[in-house]
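K.L.:
Sequence first, then the predicted structure, then my questions.
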Amino acid sequence: MIFIVYILFSESKNKFYVGFTSNLDERLVRHNQKSKGFTGNVNDWQIVYTEHYPTKELAHKRELRIKSWKSRIKIQELINNKE
């Protein structure tokens, strides 16, 4: 099984969301359903970045590292450098 660290972007919120999953398609559908939580009140989340990891632990560690930056600029640089 492969685990995916992903970054989503919402145009209407003008915000990024960082997470990880083993099923990105299913996870994106859940993010775009109206529900509670950070991503729940809009439904225009789009995948703008992904990284693949062989274990859940490595993916979670990377997710936490990206979240710890608390910097929109660093996240945008990561996305731009991948392209």
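P.N.:
Noted; the coordinates are in hand.
K.L.:
can we go C-alpha only for contacts and neighbour counts from here?
P.N.:
OK.
K.L.:
How about the contacts made by the nearest residue to Asp44 once chain neighbours are set aside?
P.N.:
Nearest non-adjacent residue to Asp44, counting by Cα to Cα, 6 or more residues apart in numbering: Ser10, 5.5 Å away. By Cα atoms under 8 Å, 6 or more residues apart in numbering, Ser10 lies in contact with 16, 42-46.
K.L.:
Report the buried residues of stretch 6-20.
P.N.:
6-10, 16-20 (16 or more other Cα atoms under 10 Å).
K.L.:
so can I have JSON lines of those residues showing secondary structure and distance to Glu63?
P.N.:
Below are the buried residues of stretch 6-20 laid out as JSON lines (DSSP: H, G, I helix; E, B strand; the rest coil; distance: Cα to Cα, whole Å):
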{"residue": "Tyr6", "secondary structure": "strand", "distance to Glu63": "8"}
{"residue": "Ile7", "secondary structure": "strand", "distance to Glu63": "9"}
{"residue": "Leu8", "secondary structure": "strand", "distance to Glu63": "12"}
{"residue": "Phe9", "secondary structure": "strand", "distance to Glu63": "15"}
{"residue": "Ser10", "secondary structure": "strand", "distance to Glu63": "18"}
{"residue": "Phe16", "secondary structure": "strand", "distance to Glu63": "13"}
{"residue": "Tyr17", "secondary structure": "strand", "distance to Glu63": "10"}
{"residue": "Val18", "secondary structure": "strand", "distance to Glu63": "7"}
{"residue": "Gly19", "secondary structure": "strand", "distance to Glu63": "6"}
{"residue": "Phe20", "secondary structure": "strand", "distance to Glu63": "7"}
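K.L.:
also this one, for the comparison:
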Amino acid sequence: MILPFCVYVLQSEKDLLLYHGFTTNLQERLKNHNKGRTPSTSGRIPLRLIFCEFYLLKSDALRREKYFKTTQGKRMLKTMLRNTLEYVEYPNK
């Protein structure tokens, strides 16, 4: 079974800030982000994918994306991705 709805987290290689989004075509969405076609991230390219989750239902994916944008969701993501975020910031550590 293919899970069509994706919630993803990108990190700017420029300033290391995170961006949360939703899509049904992750590869195309990443291309658009990195070509500067998304206003909210165009000044922060290049961006790298650091996390994604797939869902069967659009409503579940949108709820998860909304949660990631809350203070509690951001805190949880930083806890979940602690090692990834440290590695990206200090790759030789």
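P.N.:
In hand now; what should we look at? Since the model is a prediction, treat every value here as computed from it, not as a measurement.
K.L.:
between the contacts of Ser10 of structure 1, which is nearest Asn32 of structure 1?
P.N.:
When the contacts of Ser10 of structure 1 are compared for distance to Asn32 of structure 1 (Cα to Cα), Asn43 wins out at 4.1 Å.
K.L.:
what number of residues lie near the closest one?
P.N.:
Per other Cα atoms under 10 Å, the neighbour tally for Asn43 of structure 1 reads 19.
K.L.:
In three-state terms, label it for me.
P.N.:
coil (DSSP: H, G, I helix; E, B strand; the rest coil).
K.L.:
okay but it is in contact with His31, surely?
P.N.:
Yes: Asn43 of structure 1 lies in contact with His31 (Cα atoms under 8 Å); the separation is 7.2 Å.
K.L.:
Could you tell me where stretch 22-34 of structure 1 falls in structure 2?
P.N.:
Aligned using TM-score structural alignment, stretch 22-34 of structure 1 spans residues 24-36 in structure 2.
K.L.:
how about that stretch: buried residues?
P.N.:
Here stretch 24-36 of structure 2 shows 26, 29-30, 33-34, 36 as buried, counting by 16+ other Cα under 10 Å.
K.L.:
what's the closest of those to Glu65 of structure 2?
P.N.:
Of all these, Glu65 of structure 2 sits closest to Leu26, with 14.2 Å by Cα to Cα.
K.L.:
now the strands: where do they sit in structure 1?
P.N.:
Using DSSP state E, the strands found in structure 1 span residues 3-10, 15-21, 45-53.
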